[in-house]
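**Q** sharing a model that was predicted from the sequence below.
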Amino acid sequence: MSVPVFSAAHRSSAVDALRAAGCVFAEDEAELILATARTPAEAAAMVERRAGGLPLEHVVGWAEFRGLRVAVDPGVFVPRRRTEFLVARAAALAGREAVVVDLCCGSGALGAALAASLDRIELHAADIDPAAVRCARRNIADAGGRVYEGDLYDPLPGTLRGRVGILLANVPYVPTDEVGLLPAEARVHEARVALDGGADGLDVLRRVTEQAPRWLAPGGHLLFETSEGQVSAALAAVERADLVGHVVEDEERYATVVIGTWPGGGR
């Protein structure tokens, strides 16, 4: 019978160190760290990094998202659990198969999770951050997805124009002046390009909506997350692009998702 690598003393020490660092869920985080580490020395180093403020997902190298273990490399945006609601709405709209584009894909969590929900998917993703692109390529490999490096639609193959059924756009929507108010885990350890949405938080979104009709198939859907205070302006951007917009919310997750549907026609 094998002897457990980690004793009760190891667990207690990890919990104490995390609690002293202000980790609210110290016990749960210690369990994840010890379940990931291969040796006591590695566990101690991971606890030290977490106590120093590194996001837990960067410490263990993965995040749970809609039941998947998604790789999250240092510096890459950590997928938020509230964004699972966006993926659920996309899955409901997609049916059992779809052509999907995941813009501002970060780790590729949204595309990977949607692929796991569908019978058949043609998946493409893009991000401007090279670290995110490398991470996303690993996460969507099993779905046969392709990841491109570049600014929004720029790196996508032209053959996708007019074919996209589901356009996921997890754009940054934090106003520039409010980035400094974010928790240090995000502000210090995630790429600013994944957080900063410009003066009112909607600069990137406006660029996405403006070009969306060129890529969406008739009846295709653009989905993005925003804050409650930005809904009116976000809907206005959707409607300026001749998309039919509506808002869905999940109060339990504090998630607000805007859906823009392309009715078709020339543009």
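**A** Here it is on my side, so go on. Numbering: from 1, shown residues only.
**Q** switch to C-alpha atoms for all contacts and neighbour counts from now on
**A** Fine.
**Q** now do the helices in the stretch 151-267 of the chain.
**A** 184-189, 203-215, 231-240 (DSSP state H, counting those that start in this stretch).
**Q** with the stretch 1-150 of the chain instead?
**A** Using DSSP H, counting those that start in this stretch, helices in the stretch 1-150 of the chain cover 8-20, 26-36, 40-51, 56-60, 84-94, 109-117, 130-139.
**Q** that older thread, please identify the deepest-packed of the helices of the stretch 151-267 of the chain.
**A** Mean neighbour count, computed with mean count of other C-alpha atoms under 10 Å, is highest for helix 203-215 among those, reaching a mean of 20.
**Q** what about it, distance to the chain center?
**A** 18 Å (C-alpha atoms, centre = their mean, to the nearest Å).
**Q** output the contacting helices and strands for that helix.
**A** On a contact count with 3 or more C-alpha pairs under 8 Å, 6 or more residues apart in numbering; DSSP states H and E, helix 203-215 meets helix 231-240.
**Q** of all the helices of the stretch 151-267 of the chain, which one is nearest residue 170?
**A** Among the helices of the stretch 151-267 of the chain, helix 203-215 comes nearest to residue 170, with 9.1 Å by C-alpha to C-alpha.
**Q** in addition, the following structure is provided for comparison:
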Amino acid sequence: MSSTPPSLASLYREYTGFFREHGFDSPEVEAAYLLSDVSGVSHTLIPFSDSIPDTDALRCAEERLRRRLAGEPYQYICGWAAFRELRLSVGPGCLIPRPETELLVDRILSVLPRGGRFCEWGTGSGAIALSLAFERPDADVSASELSPDAFAWAEKNRTDLQLSRVRLRQGDLGSPFKDERFDVIAANLPYISPDEKASLPVNVRDWEPPEALFADRNGLALLDRAIREAPDYLNPRGWLLLEIGETQGPHLLETAKRWSHAEIAKDQYGADRFFIGTV
């Protein structure tokens, strides 16, 4: 780095070059958002800004650049991820919420009755359950999480978002809610086959928790379990909604062949992404 204090625009050009050299798909976007986050200047203005960041901001930018070039997810670096109307704290030990999962929340909202009872299995950061509670104050919302690390992130987000009415329980799928019944159960469970690990982006493969990504039996083990076990936790005509891999739909429909209704819905890219069924 030059000893002369650099402007944001000059840092943008320099950082863009670093990201390009390291093979990032969108080097300009990476540089603009990184510098925007440490400076408070809009990412759209960064390429043209003559503002000179102070010493602390520059040191922070350089540290974030180093971590990002090493492949660490930017959400872990900055400590948060946007999800629908929420800003969720995230970090090592919990899955970073994806845009596809925002669509799952839309599907849940379409079937959750007024004043209905909802439960999320495997809540991770709490993204689905906390969004439901935030957007539907009338709903009774519960969630489970097996991983102690992820559970801690969900508890932090519940506290930070002042959504204490959401019941969080540590445990496997529905086991913490034995003898309870819900109108809707939903989950974004691990559905990637371990055989696919090498093909994943480095920021996913080397950083996000494997227990939140991979499942046995070609990624189907937990999805099959959810379909088999959900009827024990659902009210009559209750719904189960799952995020799934794009090739898993036919198998899951076969698993649910005794349900009164089951279908596969697509995501924003036209890929099969959601199992939707009612008992």
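**A** Sure thing, it's come through. Note that this is a predicted model, so its numbers are computed, not measured.
**Q** out of the helices of the stretch 1-150 of structure 1, indicate the one that is most buried.
**A** Buried most deeply of the helices of the stretch 1-150 of structure 1, by mean count of other C-alpha under 10 Å, is helix 109-117, with a mean of 25.
**Q** can you find the partner of residue 231 of structure 2 in structure 1?
**A** Alignment note: residue 231 of structure 2 maps to residue 213 in structure 1; criterion TM-score structural alignment.
**Q** list the contacts of the residue nearest to that match when sequence neighbours are not counted.
**A** Once flanking residues are discounted, residue 213 of structure 1 sits nearest to residue 262: 6.3 Å by C-alpha to C-alpha, 6 or more residues apart in numbering. Residue 262 of structure 1 is in contact with 213, 216, 217, 218, 219, 220, 221, 242, 243, 244, counting by C-alpha atoms under 8 Å, 6 or more residues apart in numbering.
**Q** from those residues, which would you call buried?
**A** Among the contacts of residue 262 of structure 1, those buried by neighbour count (16 or more other C-alpha atoms under 10 Å) are 213, 216, 217, 218, 220, 221, 242, 243, 244.
**Q** alignment lookup: residue 51 of structure 1 to structure 2.
**A** Match for residue 51 of structure 1 (TM-score structural alignment): residue 69.
**Q** so what's its match up against?
**A** 18, 19, 22.
**Q** please redo it, this time with the cut-off set to 7 Å
**A** With contacts defined as C-alpha atoms under 7 Å, 6 or more residues apart in numbering, residue 69 of structure 2 is in contact with 19, 22.
**Q** residue 24 of structure 2 versus that one, what's the distance?
**A** 9 Å (C-alpha to C-alpha, to the nearest Å).
**Q** try residue 180 of structure 2
**A** Counting by C-alpha to C-alpha, the gap from residue 180 of structure 2 to residue 24 of structure 2 is 47 Å.
**Q** spatially central residue for structure 2, please.
**A** residue 97 (1.3 Å; C-alpha atoms, centre = their mean).
**Q** contacting residues for it?
**A** 83, 127.
**Q** 6 Å - rerun?
**A** Residue 97 of structure 2 makes contact with no residue under the criterion C-alpha atoms under 6 Å, 6 or more residues apart in numbering.
**Q** trace it over to structure 1, please.
**A** By TM-score structural alignment, residue 97 of structure 2 lines up with residue 79.
**Q** ditto for residue 177 of structure 2
**A** Per TM-score structural alignment, residue 177 of structure 2 is aligned with residue 157.
**Q** OK, contacts around its match?
**A** Per C-alpha under 6 Å, 6+ apart, neighbours of residue 157 of structure 1: none.
**Q** how near is it to residue 148 of structure 1?
**A** Residue 157 of structure 1 is 9 Å from residue 148 of structure 1, by C-alpha to C-alpha.
**Q** and the longest strand for structure 1?
**A** Looking across structure 1 with DSSP state E, the single longest strand is strand 216-226.
**Q** returning to what we had before: the match of residue 51 of structure 1 and residue 28 of structure 2: what is the separation?
**A** 14 Å.
**Q** ok, now residue 252 of structure 2?
**A** Taken as C-alpha to C-alpha, the span from residue 252 of structure 2 to residue 28 of structure 2 is 41 Å.
**Q** same check on residue 91 of structure 2?
**A** On the measure of C-alpha to C-alpha, residue 91 of structure 2 and residue 28 of structure 2 end up 24 Å apart.
**Q** ok, now residue 198 of structure 2?
**A** 27 Å.
**Q** one more: residue 188 of structure 2?
**A** Distance from residue 188 of structure 2 to residue 28 of structure 2, by C-alpha to C-alpha: 31 Å.
**Q** residue 177 of structure 2 too?
**A** 47 Å.
**Q** do the same with residue 140 of structure 2
**A** On the measure of C-alpha to C-alpha, residue 140 of structure 2 and residue 28 of structure 2 end up 43 Å apart.
**Q** repeat that for residue 227 of structure 2.
**A** Relative to residue 28 of structure 2, residue 227 of structure 2 is positioned 43 Å away (C-alpha to C-alpha).
**Q** residue 150 of structure 2 too?
**A** Using C-alpha to C-alpha, residue 150 of structure 2 is found at 32 Å from residue 28 of structure 2.
**Q** then residue 108 of structure 2?
**A** From residue 108 of structure 2 to residue 28 of structure 2 the distance is 36 Å (C-alpha to C-alpha).
**Q** equivalent analysis for residue 156 of structure 2, please.
**A** Relative to residue 28 of structure 2, and taking C-alpha to C-alpha, residue 156 of structure 2 is found at 33 Å.
**Q** please apply the same query to residue 228 of structure 2.
**A** Where residue 28 of structure 2 is concerned, residue 228 of structure 2 sits at a distance of 46 Å (C-alpha to C-alpha).
**Q** swap in residue 175 of structure 2?
**A** Distance from residue 175 of structure 2 to residue 28 of structure 2, by C-alpha to C-alpha: 46 Å.
**Q** likewise for residue 105 of structure 2?
**A** In terms of C-alpha to C-alpha, residue 105 of structure 2 sits 31 Å off from residue 28 of structure 2.
**Q** same question, residue 234 of structure 2
**A** 48 Å.
**Q** cool, residue 122 of structure 2 as well?
**A** Distance from residue 122 of structure 2 to residue 28 of structure 2, by C-alpha to C-alpha: 35 Å.
**Q** residue 59 of structure 2 now?
**A** For residue 59 of structure 2, the distance to residue 28 of structure 2 - C-alpha to C-alpha - is 20 Å.
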